[in-house]
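Enquirer: Here's my sequence, what's the structure:
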Amino acid sequence: METIKIGILGLGTVGSGVIRILRDHAEKISNITGRRLEVKTVVVHNLKKKRSVDLTGINLTDNADDVLCDDEIQMVVEVMGTVNTAKEYIERALKAGKHVITANKDLIATHGPELISLAKEHGCDLCYEASVAGGIPILRTIVNSFAADRIIEVRGIVNGTTNYIMTQMNKNGASYEDALESAQELGFAEADPTNDVDGIDAAYKMIILTQFAFGKDVTMDQVKVKGIRGIQKADIAEAKRLGYVIKLLGIAKLVNGHIDVSVGPVLVPQTQPLAAIQNENNAVVVTGSAVGETMFYGPGAGELPTANSVLSDITSVTKNIVMGTTGFSFNDYTNELELADDSEVVYPYYLSLQVLDKPGQMLKLTEIMTEYDASFRLITQTQMNDRFARVSMVTHEMSESQLNHIVEKLNELEEISVLAAYKVLPEK
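Expert: Here you go, the predicted model:
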């Protein structure tokens, strides 16, 4: 049986998992692909660091040229992270005729189209299943299982760190600060959690999902992004009382033939499956015009789940090599969609307001809502302190444009401050 030699850039959690699975499942992989897969060389930053995986028979180096300039190596796995350095290495690998597998969501979200074009130019495969939702094979599922369907919406929990934090707040009544500290202690959150808690990581993943589901390349500045900083225990409790759970969701949705992509806190009805996704797990709901709603659930990160997605790409590329069908894009679907206008994007909304506790304030609120042809479905008031009350309300459906005008108008008032304004998923 012929052998395909692999080079790996990076030997952190995922890289170690790739080597472990390749060794543990070697016989099965060979039976499926018709080739033996052998890791020849691994590039690391620190040669002296103690490793948790058996590297017997593998060359360990700190020089990327030992992989990129080795003609024996046909496939390069990039799991080193970063953007600029990883981009340079992947470009060099593709130009050298090597197939590339990466788990680098930041890179694919920002430079995916040009790397895909480069891969096609050189007849190489470029796959990145592990870049979204860790162990869930969501990208290949969209490409294969939804090929004949028209996808209407993709929404989901695509960041395990924020879902862990929101689980602690929703279930255990923890504050945001305490939940974040717990996530950091358990290794779910970085020392600098900005990318996770500000929704940036989730936005990168939604860019990739949007390209696969709708054939549309969107950029970071075209995604409406709001993180979970500032979510208050009072709003968690109010949402729960109303029958909702607050989750950080990514949503890509067709609206009047246009596409809208967003990341932000959303009130999810407790009766919907996404409300039950706990801790660091991810879940993606794909709605097709033919199949309806389907949900894909699993671990969003971790050594073996993410490595398993990398191995899925490795076996696919190996099969392509055997059949002589390399050089086709991971996803060839393209569609010239326009971005939806804010006036087209319609949801019910949850608003939380700090209101000076004196007569006439509710009249001002009602007048502003009426000015923009909006109304609320329910409203409650609780005392915050001697001076202020908290007013919480769920509106009837209105456009994002209406919401923006209302929030802007309310913030102009000295007596009223907007504490939160979140989408509400409708009951099914």
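Enquirer: going forward, measure contacts between C-alpha atoms and count neighbours the same way
Expert: OK.
Enquirer: Have a look at this structure and report its longest helix.
Expert: Longest helix in the chain, counting residues (DSSP state H): helix 303-323.
Enquirer: ok, and for that helix, which residues are buried?
Expert: For helix 303-323, burial by neighbour count (16 or more other Cα atoms under 10 Å) applies to 303-321.
Enquirer: So which other helices or strands are in contact with it?
Expert: The contact analysis (3 or more Cα pairs under 8 Å, 6 or more residues apart in numbering; DSSP states H and E) places helix 303-323 against helix 13-24, helix 26-33, strand 99-102.
Enquirer: Give me the contact list for the helix or strand following it.
Expert: Per DSSP states H and E, the first helix or strand lying C-terminal to helix 303-323 is strand 346-347. Residues outside strand 346-347 that contact it (Cα atoms under 8 Å, 6 or more residues apart in numbering): 396-400, 423-426.
Enquirer: Taking those residues together, which two end up most distant?
Expert: For those, the maximum inter-member distance is 15.1 Å, found between E400 and P426 (Cα to Cα).
Enquirer: quick one, which of those two is more surrounded?
Expert: More crowded of E400 and P426, by other Cα atoms under 10 Å: E400, with 19 against 13.
Enquirer: Wait, that one touches D342, no?
Expert: Yes. Here E400 reaches D342: they are 5.1 Å apart, a contact under Cα atoms under 8 Å.
Enquirer: Can you report how many residues neighbour R155?
Expert: By the criterion of other Cα under 10 Å, R155 has 22 neighbours.
Enquirer: now it: how far from V218?
Expert: Distance, R155 to V218, by Cα to Cα, to the nearest Å: 16 Å.
Enquirer: now do A130
Expert: Distance check for A130 against V218: by Cα to Cα, it reads 20 Å.
Enquirer: Please give me every residue in contact with the closest residue in space to T380 that isn't next to it in sequence.
Expert: In this structure, T380 finds its nearest non-sequential neighbour in S392, 5.3 Å apart by Cα to Cα, 6 or more residues apart in numbering. S392 sits next to 238, 350-353, 379-381 when contact means Cα under 8 Å, 6+ apart.
Enquirer: can you tell me which of those residues lies nearest to E38?
Expert: Y350 (54.0 Å).
Enquirer: Tell me if I'm right that that closest one and L419 touch.
Expert: No. Applying Cα under 8 Å, one finds Y350 not in contact with L419, separated by 10.5 Å.
Enquirer: who's more crowded, those two?
Expert: Legend: neighbour count by other Cα under 10 Å for Y350 and L419, higher for Y350 (22 against 18).
Enquirer: Over to V284. Which of the three states is it?
Expert: Using DSSP: H, G, I helix; E, B strand; the rest coil, the structure places V284 in strand.
Enquirer: Could you also give me the structure for this second sequence? I'd like to compare it with the first:
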Amino acid sequence: MGKILNIGIIGVGTVGISVIKTLEENKEIICARTGVDIRVKKGVVRDLKKPRDLTIPLSTDIEDIINDKEIDVVVELMGGIEAAYEVAKKALTNQKALVTANKAMLAYHRYELQQIAGNAPIGFEASVCGGIPIIKALKDGLSANHILSLSGILNGTSNYILTQMIQNHQDFQSALHLAQKLGYAEADPTLDISGGDAGHKLLILASLAYGIDAKPQDILIEGIESINADDIEFANEFGYAIKLLGIAKKQNNQIELRVHPAMIDKNKMIAKIDGVMNGISVIGDRVGETLYYGAGAGGNATASAVISDLIEIARGKSSLMLGFEKSPQVSLKPKDAMESRYYFRLSVDDKSGVLAQIASILTQNNISIGTLLQKEIKHKNIAKILFSTHTTTERAIKNTIAQLQKLDSIIEKPYIIRIEDE
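Expert: A predicted model of the protein is given here:
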């Protein structure tokens, strides 16, 4: 074997260990495909006392990798945002290639890293949807296309929870606890269930597809915490599945970016993606729709994506830059201007005149009802009103909710889910 590519791994946890073991166990086939011997020279960990079945040297000092002139590639798997960004900057400044699985860091600092990198390769396939090669699809396979839209299930934890709620009739907390027990959800699951994790991933994909520079605080992000059995019943009644979707659309020169639960037609392929799996639909102006499906998380799936970047670097591919070229021709569509159909859940006093009050407020905001279900909880004198609207704007919905909350007959804050018909 001729050429050797030495790598250093910062953060030797589940993914890091899987990267090391995969490079060792699949060494023969990787060498055959690259003509390069990819070796892990060193790893950095927080705690040297923690038992690890590894033969590589370990350190607690990041500088041991950054300053090692024999290390060609730094693999950043430490997580977090600002500390990881500092590591990435140091690696690139020291003329080392960078491979990262860190979607949060890229969501905030992707364009800064692009400027720092110069000609140094940056691989980030593992940052979005684990083992699904969606980054390479956007950068290479679909590069002849204008991307009209992309939408997908970008977070396996929330998808697993929703699957349990819909298929096994569990409430949200029970489904969450099961996800934690099985290792699909962290002890603090906030980033997954709030939509934050999916938001980070969507921003990376939108940067590649459209050259839009947006941060998480700039886009609409909602989670799944408030979904209940009433919403699922309505969805089933009218042929919908509920999924947490990341959605990007180009309309003229405006880019619409949003993450939220959505009701989608049960017959759509993406509606059939259950459990911890991820799936992304991309529509190009030449190729039409393509769908990407696979494991979105887990040590082996993420390691597979990390190693695919290492293989490209080993092959000397020059196209491994971030690809985040800002486009002055596009701007972010304002949240209030977004349009959709909506599902409403209202809990109200079960008395005459309430429905008329609600209808009046809807009329004032030019919102019309599409379908309606009404349920009575007799022993509590509460009525549940579940309905969908025709297409309207986010601004009109916000105004409607604010007005509804002022009614004495409204018992709980109105809850909405967007309906995606396209």
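Enquirer: circling back to that earlier point, which one's more surrounded, A130 and V218 of structure 1?
Expert: Applying other Cα under 10 Å to A130 of structure 1 and V218 shows that A130 carries more neighbours, namely 30 against 22.
Enquirer: Now do the contacts for that one.
Expert: Contacts for A130 of structure 1 (Cα under 8 Å, 6+ apart) come out as 102-104, 137, 306-307, 309-310.
Enquirer: Kindly recompute the last result at 10 Å.
Expert: 14, 79, 101-105, 136-139, 300-301, 305-313 (Cα atoms under 10 Å, 6 or more residues apart in numbering).
Enquirer: And for Y422 of structure 1?
Expert: Contact analysis of Y422 of structure 1 by Cα under 10 Å, 6+ apart lists 226, 246, 264-267, 347-352, 394, 403.
Enquirer: Can you state the residues of structure 1 onto which the helix or strand harbouring S158 of structure 2 aligns?
Expert: According to DSSP H and E, S158 of structure 2 maps onto helix 156-167. Mapped onto structure 1 using TM-score structural alignment, helix 156-167 of structure 2 spans residues 160-171.
Enquirer: Distance from the matching stretch to the middle of the chain?
Expert: In this view, stretch 160-171 of structure 1 has its centroid 15 Å away from the chain centroid, taken as Cα atoms, centre = their mean, to the nearest Å.
Enquirer: After superposing, tell me the mean distance of it to structure 2.
Expert: Here stretch 160-171 of structure 1, set against structure 2 after superposition, deviates by a mean of 0.6 Å using mean Cα distance after the TM-score superposition for structure 1.
Enquirer: so A109 of structure 1, which of the three states?
Expert: Under three-state DSSP, the three-state class of A109 of structure 1 is helix.
Enquirer: so what's it closest to, chain neighbours aside?
Expert: Y204 is the one closest to A109 of structure 1 (Cα to Cα, 6+ apart), at 5.3 Å.
Enquirer: give the contact list for the equivalent of that neighbour over in structure 2.
Expert: Using TM-score structural alignment, the partner of Y204 of structure 1 in structure 2 is H200. Applying Cα under 10 Å, 6+ apart to H200 of structure 2 gives the contacts 102-108, 127-128, 154, 191, 215-216, 246, 259.
Enquirer: residue range for the strand or helix carrying K364 of structure 1 in structure 2?
Expert: Here K364 of structure 1 sits within helix 361-371, counting by DSSP H and E. Using TM-score structural alignment, helix 361-371 of structure 1 corresponds to residues 354-364 of structure 2.
Enquirer: and what of stretch 388-400 of structure 1?
Expert: The alignment of stretch 388-400 of structure 1 onto structure 2 (TM-score structural alignment) spans residues 382-394.
Enquirer: and Y89 of structure 1, what pairs with it in structure 2?
Expert: Under TM-score structural alignment, Y89 of structure 1 pairs with V87 in structure 2.
Enquirer: burial of that match, as a residue count?
Expert: 19.
Enquirer: do the one 3 residues further on as well
Expert: For K90 of structure 2, the number of neighbouring residues by other Cα under 10 Å comes to 19.
Enquirer: Over to it. Which of the three states is it?
Expert: For K90 of structure 2, the secondary structure call by three-state DSSP comes out as helix.
Enquirer: need the contact list for it.
Expert: Each residue near K90 of structure 2 by Cα under 10 Å, 6+ apart is listed here: 62-63, 66-67, 74, 84, 96, 98, 116.
Enquirer: Tell me the buried residues within the residues you listed.
Expert: Buried among the contacts of K90 of structure 2 (16+ other Cα under 10 Å): 62, 66, 74, 84, 96, 98.
Enquirer: quick one: the aligned residue in structure 1 for L322 of structure 2 from V263 of structure 1, how far?
Expert: When structure 1 is aligned by TM-score structural alignment, L322 of structure 2 is paired with F330. Going from F330 of structure 1 to V263 of structure 1 by Cα to Cα gives 25 Å.
Enquirer: in the stretch 101-250 of structure 2, which spans are helices?
Expert: Taking DSSP state H, counting those that start in this stretch to define them, one finds helices in the stretch 101-250 of structure 2 at 103-117, 134-136, 156-167, 172-181, 190-193, 196-210, 229-237.
Enquirer: looking at the ones you listed, which is closest to S281 of structure 2?
Expert: Checking the helices of the stretch 101-250 of structure 2 against S281 of structure 2 by Cα to Cα gives helix 134-136 as the closest, at 9.9 Å.
Enquirer: that older thread, could I get the contacts of K90 of structure 2 as CSV with distance to D53 of structure 2?
Expert: Shown next, in CSV, are the contacts of K90 of structure 2 (distance: Cα to Cα, whole Å):
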residue, distance to D53 of structure 2
I62, 21
E63, 23
I66, 24
N67, 26
V74, 21
A84, 25
K96, 27
L98, 25
I116, 36
